[in-house]
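Undergrad: Below: sequence and its predicted model.
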Amino acid sequence: MKLEDIEKKAFLVGGAVRDKLLGLEVSDFDYVLIGINSQELIDAGFTKVGKSFDVFLHPKTKNEYALLRGQNKYSLEEDLKARDLTINSMAMNYQGEIIDPCHGQNDIKKKILRHSSDLFEQDLIRIFRLARFQAKLCSFKIAKETKSKIKELCSKNDLSKIPGERILKEIEKAFKTNHPSLFFNSLKKINVLLQTFPQLNLDEDQFLIAMENLDRMRLKTDRFKVLMATLLSHIPSQSVMEFCQRYKLDNPTMKLSILVHTWQDFYFRAIEADSSEIIHFLRDANFKREQSLTNDFIQVLTLKGATPKEGEFLLECQTVLSTLKIHKVIQGPINAQKIENTYLREIEKIKMNY
C-alpha cells in the first residue's frame, strides 16, 4: 500500500481535533488507522515505536499513527468513547469530516469538561488530566455529572496509591499552561487535592498566596524546577523532602526546592548577615560547580518580594569566591582555616560597596 493511500485512511484524533476546533495551535498530530496491518505500515516506511499496542512513526512527518486497539473487536466510535473527556473523544477523517460520538463539539461550544463515558474510571490519572485541562482551558467548567463521578471514584479508591511519576507528568504539563494554579484549584474544588497533595494543606490565605505566586512566576518562566521551587517554598519545611520523594522530583529540582526553603529567610537580610553565614549559604548552593543554582534561587526569592540588591550582592560574592586564586592569595601551606579566613575577608570587602 502506498504512503498516500495510508494517509487517506487515517483519522486525526484527540487533542489535535479539539485544538483545531478551538482555534488553538496544534502541536501534536496523532492518528488512528483502521483496516491496515503492521506489515503494510512497515512496507510503506513507518517505524514501530509502541510496546503495549501498535504505534508507528510516519516516515516523513514523524507523527504518530496507531492501529485501532482490538481492530477486530472495536469500532472507531467505541475507541473514542473509551477516551477521557468528550472534547478529546473526536476524530477527523481525510476530508475534514468529524466523528463525534460523545458530543464533544457541543461541549466545546458550552465550554464544559465532561467525562466521555463510565470507562473514565478505568484510569484514575484521568482525574488529574481533567484538572490539567481546566488549567489549559481556563474558561471551561467541570460538568456536574463528572464531579459526581469523581466523588464516586474517590470513595472507592485510594488516590494516594497512584504512582507519583504519573501525577508528576500532569503537573509538568500544567506548569506549561498560563495559569498552573488552576490545576491545584480544580483539584481542591473537587475534594481531591489533600488526598494526593497533603503537603498543600494550607490555610486559605496561605494557599491563595502560593497560587498567586505560582502564576506570577509562570509569567516569567516555564522552567519546571523554578516553578516547583516557587510552589514548595510555601509548604512546611518538613514536607518539602516528603513531596520530592513522593513525586520523584529530579535532583536539580529537589536541590533548588530545598535551597529555597532552607535559605529564603536569610535572603532578605543577606547583605547584613554575618559573613560566615553567607559562606555557608554559598557552599549549600555548591557555588563552585553549580553557579546557575544561585541564579535560580534569586529568581524565586525576588518574586517573593526581595529587592534586586540582595541578588546582586550574592552573585558578586559567588563570582569573587569562585574565581579566587587561593594559591596566589595565601602564603605558605594552605589549609581549611586559611581558606575560610580568606573568604571572610573578601566578603567583608564586597559588603563595603553595599
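TA: Good, I have the coordinates.

Undergrad: From now on I want contacts and neighbour counts done on CA atoms only, so please keep to that.
TA: Noted.

Undergrad: Enumerate every residue touching Lys48.
TA: By CA atoms under 8 Å, 6 or more residues apart in numbering, the contact list for Lys48 reads Ile42, Asp54, Val55, Phe56, Leu57.

Undergrad: Any figure for the gap between Pro308 and Asp118?
TA: 53 Å (CA to CA, to the nearest Å).

Undergrad: Tell me how many other residues surround the closest residue in space to Val329 that isn't next to it in sequence.
TA: Distance criterion CA to CA, 6 or more residues apart in numbering; nearest residue to Val329, sequence neighbours excluded, is Thr342 at 7.9 Å. Thr342: 16 surrounding residues under other CA atoms under 10 Å.

Undergrad: try this one next to it:
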Amino acid sequence: MQIYKVGGAVRDRLLGKPVTDIDWVVVGATAEEMLAKGFRPVGSDFPVFLHPKSGEEYALARTERKSGRGYGGFTFHASPEVTLEEDLIRRDLTINAMAEDDHGVLTDPYHGQQDLENRLLRHVSPAFAEDPLRVLRVARFAARYAGLGFQVAPDTLELMRQLSESGELEALTPERSWKEISRALMEDHPQVFIQVLRDCGALKVLLPEVEALFGVPQPAAHHPEIDSGVHTLSVLEQAALHKQPLSVRWACLLHDLGKGLTPQSEWPQHIAHEHKGLKLIKQVNERFKAPRDCQELALLVGQYHTHGHRALELKPSTLAELLKSFDVYRRPQRFEEFIAACEMDARGRLGLEERAYPQADYLRGAATAARTVAVQPLLEQGFKGPELGEALKRERLKALKAYKEQRLP
C-alpha cells in the first residue's frame, strides 16, 4: 500500500498558495484492507474512505470508462493493480494531475509543473471531453487563477467547444451546475468564468439569457462601455473587488437580462427592461435551483435597481413602497444587499469605477427613518387591525417626507 497526496493540495503548494483541503490516493490496496485499518466508506459509488482520525478523504487508485451521458455517466474500476499514473490520467487538468509522497517527492507524468510555470490550464488526455462538468470546472479555475496570469490552453478550449456543441452540457443536473457556478462566482475574478464559458460556446447553452446581452448597446452617456454584456462582466468584477456575498454576485449577473429582449428598433434605449427581465431571471433561478436568498434578491434587484440609482429623486411615497417591497422592517439585511448590488451596477461602467454613490447612504438613512416609527404610541391611541396598518403607513410616510426635506432641502 502506497499513499500519495494528490490534486489541489500539490498544485497550491507549488503555487505558494495556502493549502486548505487535502486529498489522498491509495495505490496497491483493496477496500477490505482500508476497512480493516478503520477507514470509513463514503457512499457506494466510489471507492473513497474517510481517515479514522483526520476525516480526510482517501480514494483507491482507479480508472474510469465512459458509459453514459453527463457527469455521472462513468464506470469506475478500482483494484490494487491500478497504477498512480493510471489514476492521474483520468483527472481534468495537468496542474491537478500531480502527486506527492510522504517524503515530498513529486510524481508529475503529465507535465503539470511545467504548465504551472507557463500559467496554462491544459487537459491531461482526450478523455477530458467525456465529462461535461469539466467545461465549468476549467472556467472556474480560470476565474481563480486569472490574477496569476493563467490562460486556458488553445487545444483545451477547443475540446471545451466540442463538448459545448455535443449536447452533453444539457445532461448536467441543476445541483452540479449550481455548485460549480456558485463557487466560480465567489472566486477573485468571476467575470473570467463567464468570459471563458462564452469563448467556448457554453454560455449560450447554460445561460443564453446572459449570452444575449453581448452586442446589445446602451446609451453611451450613461454607459461609456456601451455593450450590455461587457457591462455585466464589469459589474461582476466590481462585486468581487468589493467582496460581496454570493447573493449579491448572482443578482449582479442577472440584473440586466431584460435588455436582451429589447427590439433592435429601440436600441440603445431599454424602456421597462426591469419588468421585462423578471421572467428571464425567474427562468434562470429555476433552471439551476438557486438558493432562495439568491433567487429573491436577483428578482428584487432586477425589478428595482433603477429605483436605487434614482433614489434621491424618488417621492416619499415611492420610497415607502420600495422599503415595503424589501420588507426592511423584518429583513434589513436584504435591503443592504440590494444597495450593494445597485452600487456595483453603478461602478461597473467604463471610467466610472471610482465614482461616489451617494444613493447608498441616502437609502440606508431612509430605511432607518422609516424603521424608527414606533408601533406602541399608535396602539395607545386605540388603533388595531387594518386601521393600525394604515396608521403605521401614514406615520412612516410622514417620517420619510421629513427625512427627504432634511437631506435634500
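TA: Now that the structure is in, tell me what you want to look at. Note that the coordinates shown come from a computational prediction; the quantities given were computed from them, not determined experimentally.

Undergrad: Got a TM-score for the two of them?
TA: TM-score for the superposed chains, counting by TM-score structural alignment, normalised by the length of structure 1: 0.90, backed by 347 aligned residues with a CA RMSD of 2.2 Å.

Undergrad: Inside helices: which ones of the contacts of Lys48 of structure 1?
TA: Ile42 (DSSP state H).

Undergrad: And the contacts of Lys48 of structure 1, which of them are buried?
TA: Neighbour counting by 16 or more other CA atoms under 10 Å classes Val55, Phe56, Leu57 among the contacts of Lys48 of structure 1 as buried.

Undergrad: Now check the first one against structure 2: what is it aligned to?
TA: Residue-level alignment of Val55 of structure 1 against structure 2, with TM-score structural alignment as criterion, gives Val48.

Undergrad: contacting residues around that match?
TA: Val48 of structure 2 makes contact with Pro41, Val42, Glu57, Tyr58, Ala59, Leu60 under the criterion CA under 8 Å, 6+ apart.

Undergrad: ok, and the most crowded of these?
TA: Counting neighbours by other CA under 10 Å, Leu60 comes out on top of these with 26 neighbours.

Undergrad: Which residue in structure 1 aligns with that one?
TA: Match for Leu60 of structure 2 (TM-score structural alignment): Leu67.

Undergrad: residues touching the residue nearest to its match when sequence neighbours are not counted, list them.
TA: In space, and not counting its chain neighbours, Leu67 of structure 1 is closest to Leu33: 4.9 Å by CA to CA, 6+ apart. Neighbouring residues of Leu33 of structure 1 by CA under 8 Å, 6+ apart: Lys9, Ala10, Phe11, Tyr65, Ala66, Leu67, Leu68.

Undergrad: again, but for Ile339 of structure 2
TA: Contacts of Ile339 of structure 2 (CA under 8 Å, 6+ apart): Gly308, Ala360, Leu363.

Undergrad: overlap between those and structure 1?
TA: Retained in structure 1 by both residues aligned by TM-score structural alignment, their matches' CA atoms under 8 Å are the following of those: Ala360.

Undergrad: For the counterpart of Val82 of structure 2 in structure 1, the count of nearby residues, please.
TA: When structure 1 is aligned by TM-score structural alignment, the residue opposite Val82 of structure 2 is Tyr74. Each residue near Tyr74 of structure 1 was counted by other CA under 10 Å, and the total is 11.

Undergrad: Can you say which helix or strand has Tyr74 of structure 1 in it?
TA: Per DSSP states H and E, Tyr74 of structure 1 falls between elements, in no helix or strand.

Undergrad: The nearest residue to it once chain neighbours are set aside and Ala82 of structure 1: what is the separation?
TA: Leaving aside its sequence neighbours, Tyr74 of structure 1 sits nearest to Leu68 (CA to CA, 6+ apart; 7.9 Å). As judged by CA to CA, Leu68 of structure 1 and Ala82 of structure 1 stand 12 Å apart.

Undergrad: and the two? which has more neighbours close in?
TA: Just comparing Leu68 of structure 1 and Ala82: by other CA under 10 Å the higher neighbour count belongs to Leu68, 22 against 17.

Undergrad: can you pull the contacts of that one?
TA: Val32, Leu33, Ile34, Tyr74, Leu76, Asp79.

Undergrad: What is the nearest of those residues to Phe224 of structure 1?
TA: If you rank the contacts of Leu68 of structure 1 by distance to Phe224 of structure 1 using CA to CA, Val32 comes first, at 31.6 Å.

Undergrad: what kind of secondary structure is the alignment partner in structure 2 of the residue nearest to Leu67 of structure 1 in?
TA: Aligned counterpart of Leu33 of structure 1 in structure 2: Val26 (TM-score structural alignment). Three-state assignment for Val26 of structure 2 (DSSP: H, G, I helix; E, B strand; the rest coil): strand.

Undergrad: Quick test: name the residue nearest the centre of structure 2.
TA: Leu185 (2.6 Å; CA atoms, centre = their mean).

Undergrad: How much space separates it from Arg11 of structure 2?
TA: 21 Å.
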